[in-house]
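Peer 1: When you get a sec, could you give me coordinates for this:
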Amino acid sequence: MSVNKMAVEKLFESDDFLVVNKPYDMYINSDDANEKNTVTCHIASHDSHLSTSSNPLYFVQRLDYSTSGVLCIAKNKTTAASAGKLFEKRLTKKYYMAVIRGHPEFQLAEIRYAVGTDQTPHNSHRMSVVTNSTSASNSRPAHTRLLVMETGYYGGDPVAVVLLKPITGRRHQLRVHCHAIGHTILGDYTYSDRGDIAPHRMFLHATRLVLPLQQKPLDIQTAEPFFNDPEFTGKWKSLKVFYKYRNKDELVAACNDIDREYIIGVKYKDFSIQ
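Peer 2: Okay, here's the model as predicted:
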């Protein structure tokens, strides 16, 4: 595998934490010393995720190989434990941007399908949802909120730019929830049944993380990830803008709305087992 040449951008650094902008198609770490396409290799050494390292790092969250965006890393066990508790207690706020296939018939959705391991043969790496017609093993409750910000076309195909807020934190939760409601994330090879291979990346990006640390709360945000990419903009045509989101203040305003339980005047959809 070729090494991803994209830089790992530092978004914030203190004595206790390092927050970076992880490129898409890059591993966080690897036990294989020959695998250089990792965040750890770019910012430290290949073994820095191990406790035996001379300068260990502690990843308090995970991002899939294909997902880009905010990644928080603790520099010591004490801060890793305190941050880990905030994630466990759901006191953190995580916001993702994604481009999904199709034009949703709603603007705001609550997706409350439990997530578990896919029971289909040869699909053990996939997750699945529990709905009225599907099942999954070892399933746990999962909840995602989705806000449509803009509709348009990518290479002539209908797509939408959405803001996603995971309330829970299950493996592949955002990807499998979008797939379950009929709006698979653009470029998601796994959940398109290996069919969506034309896009150069999977369009899922962790754009903002709010970590309410007792000493000093962190609110880390990346620049807008997709419209600075000429491979995307060359194929994009806008249809309708519901929310402006291209700069940081505009995105924060959208985050404030997705935080609300209900937005007056917005078409709402609840996806859950009836």
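
Peer 1: contacts and neighbour counts: CA atoms only from here.
Peer 2: Fine.

Peer 1: Would you map the helices across the stretch 151-274 of the chain?
Peer 2: Using DSSP state H, counting those that start in this stretch, the helices of the stretch 151-274 of the chain run over residues 173-180, 230-233, 248-259.

Peer 1: Now do the SS call for Phe87.
Peer 2: The three-state label given to Phe87 by DSSP: H, G, I helix; E, B strand; the rest coil is helix.

Peer 1: Tell me how far it lies from Leu209.
Peer 2: Per C-alpha to C-alpha, to the nearest Å, Phe87 is found 11 Å from Leu209.

Peer 1: now the helices of the stretch 151-274 of the chain in TSV, with mean neighbour count and distance to Leu71?
Peer 2: Formatted as TSV, the helices of the stretch 151-274 of the chain follow (neighbours: other C-alpha atoms under 10 Å; distance: least, C-alpha to C-alpha, whole Å):
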stretch	mean neighbour count	distance to Leu71
helix 173-180	22	16
helix 230-233	13	23
helix 248-259	16	18
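
Peer 1: now the ones you listed in TSV, with distance to Gln215?
Peer 2: Rendered in TSV, the data for those read as follows (distance: least, C-alpha to C-alpha, whole Å):
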stretch	distance to Gln215
helix 173-180	30
helix 230-233	40
helix 248-259	23
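
Peer 1: which stretch among those comes nearest Asn76?
Peer 2: helix 173-180 (28.1 Å; C-alpha to C-alpha).

Peer 1: Which strands or helices does the closest one pack on?
Peer 2: On a contact count with 3 or more C-alpha pairs under 8 Å, 6 or more residues apart in numbering; DSSP states H and E, helix 173-180 meets strand 127-130, strand 144-154, strand 157-166.

Peer 1: for comparison, sequence B:
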Amino acid sequence: MSESLDRVTEVPELTGDEIQSRVLHRDGLMLVIDKPAGLPVHRGPKGGANLESSFDALRFGLPRPPVLAHRLDRDTSGCLVLGRHRKATASLGLLFKHGRISKTYWAVVEGGPADNEGVIDMPIGRLNAERGWWQKPDPEGQPALTNWKVLGRGEGLSWLALEPITGRTHQLRVHAAAMGWPIVGDNIYGNGPRFGEPRLHLHSREIVIPLSRNKDPVRVVAPAPAHLLDRLRRCGWNGE
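Peer 2: This is a model prediction of the structure:
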């Protein structure tokens, strides 16, 4: 199977104005932007629309465009951190590597846990060599830890806050599916469609970055995207 199965709906590249309108935080060291669902961060081997192609519009006076400090899956929306110059990008990379940056995702899942909060401690490994970026629960795999909390329930759905303590590929998607409550719209690990709706209901809601020793951490929140709104409301979300 090809990566094209992860393309629920093609999304065009952003114009300069569009990506500038998605800047949630900007300082001399970094930007945090609100990544749209459906657009990969990198250009694929066969080309195609991607987020990086629009980064030149985010120079804001600097000689070079910003660089990704981490990545989000194609169909995940929300907070994405960019380093504005080489030294800043290296510092951010170390913070991500050592787990200093806290991330909270919102997910709408099918069914849901019986309890209201808990921890998933479940190692993850590659599914097989042919699908190297697909993952599975694997006792011999890399440690993977996720904190979760139920924020609301309704109509056979649950709205969760997920905090990945480790940063494994597809960690939240694999963990949720393995617990019996797959993320709505997950076409790899859950019951999502190959094409069409619903899109993956996973959103990088908040990120907290302790970039400067002498200043409070930078906290950035990304608004809930349009494709999550209906099911969030069914779970009791009041729009804040």
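
Peer 1: From Met6 of structure 1, how far out is whichever residue in structure 1 pairs up with Gln171 of structure 2?
Peer 2: Under the alignment (TM-score structural alignment), Gln171 of structure 2 maps onto Gln173 of structure 1. Here Gln173 of structure 1 is placed at a distance of 26 Å from Met6 of structure 1 (C-alpha to C-alpha).

Peer 1: Could you do Ser82 of structure 1 as well?
Peer 2: 31 Å.

Peer 1: ditto for Lys89 of structure 1
Peer 2: Distance from Lys89 of structure 1 to Met6 of structure 1, by C-alpha to C-alpha: 34 Å.

Peer 1: same thing with Tyr153 of structure 1?
Peer 2: Counting by C-alpha to C-alpha, the gap from Tyr153 of structure 1 to Met6 of structure 1 is 27 Å.

Peer 1: Which one's more surrounded, these two?
Peer 2: Remark: of Tyr153 of structure 1 and Met6, Tyr153 carries more neighbours, 17 against 13, as counted by other C-alpha atoms under 10 Å.

Peer 1: From Leu57 of structure 1, how far off is Ala80 of structure 1?
Peer 2: The gap separating Ala80 of structure 1 from Leu57 of structure 1 is 9 Å, by C-alpha to C-alpha.

Peer 1: And these two? Which one has more around it.
Peer 2: For Ala80 of structure 1 versus Leu57, the count of surrounding residues by other C-alpha under 10 Å is larger for Leu57: 23 against 20.

Peer 1: these two touch, right, the more buried one and Ile73?
Peer 2: Yes: counting by C-alpha atoms under 8 Å, Ile73 is a contact partner of Leu57 of structure 1 at 6.6 Å.

Peer 1: host element of Thr104 of structure 2?
Peer 2: Assessed by DSSP states H and E, Thr104 of structure 2 sits inside strand 102-110.

Peer 1: quick check: angle from the very next helix or strand once past that strand to strand 145-154?
Peer 2: Counting by DSSP H and E, the next helix or strand C-terminal to strand 102-110 of structure 2 is strand 117-121. Per axes from the mean of the first three to the mean of the last three C-alpha atoms, to 10 degrees, the angle that strand 117-121 of structure 2 makes with strand 145-154 is 140 degrees.

Peer 1: Return the mean post-superposition distance for strand 117-121 of structure 2 against structure 1.
Peer 2: Strand 117-121 of structure 2, aligned to structure 1 and superposed, deviates on average by 0.8 Å (mean C-alpha distance after the TM-score superposition for structure 1).

Peer 1: can you tell me what part of structure 1 that strand aligns to?
Peer 2: Residue span in structure 1 matched to strand 117-121 of structure 2, by TM-score structural alignment: 108-112.

Peer 1: and if you look at stretch 77-92 of structure 2?
Peer 2: Under TM-score structural alignment, stretch 77-92 of structure 2 corresponds to residues 68-83 of structure 1.

Peer 1: try stretch 25-43 of structure 2
Peer 2: Going by TM-score structural alignment, stretch 25-43 of structure 2 sits over residues 12-30 in structure 1.

Peer 1: hmm, back to that, so which of the helices of the stretch 151-274 of structure 1 is nearest Glu13 of structure 1?
Peer 2: helix 248-259 (19.5 Å).

Peer 1: Which secondary structure elements does that closest one sit against?
Peer 2: Under the contact criterion of 3+ C-alpha pairs under 8 Å, 6+ apart, helix 248-259 of structure 1 touches strand 144-154, strand 157-166.
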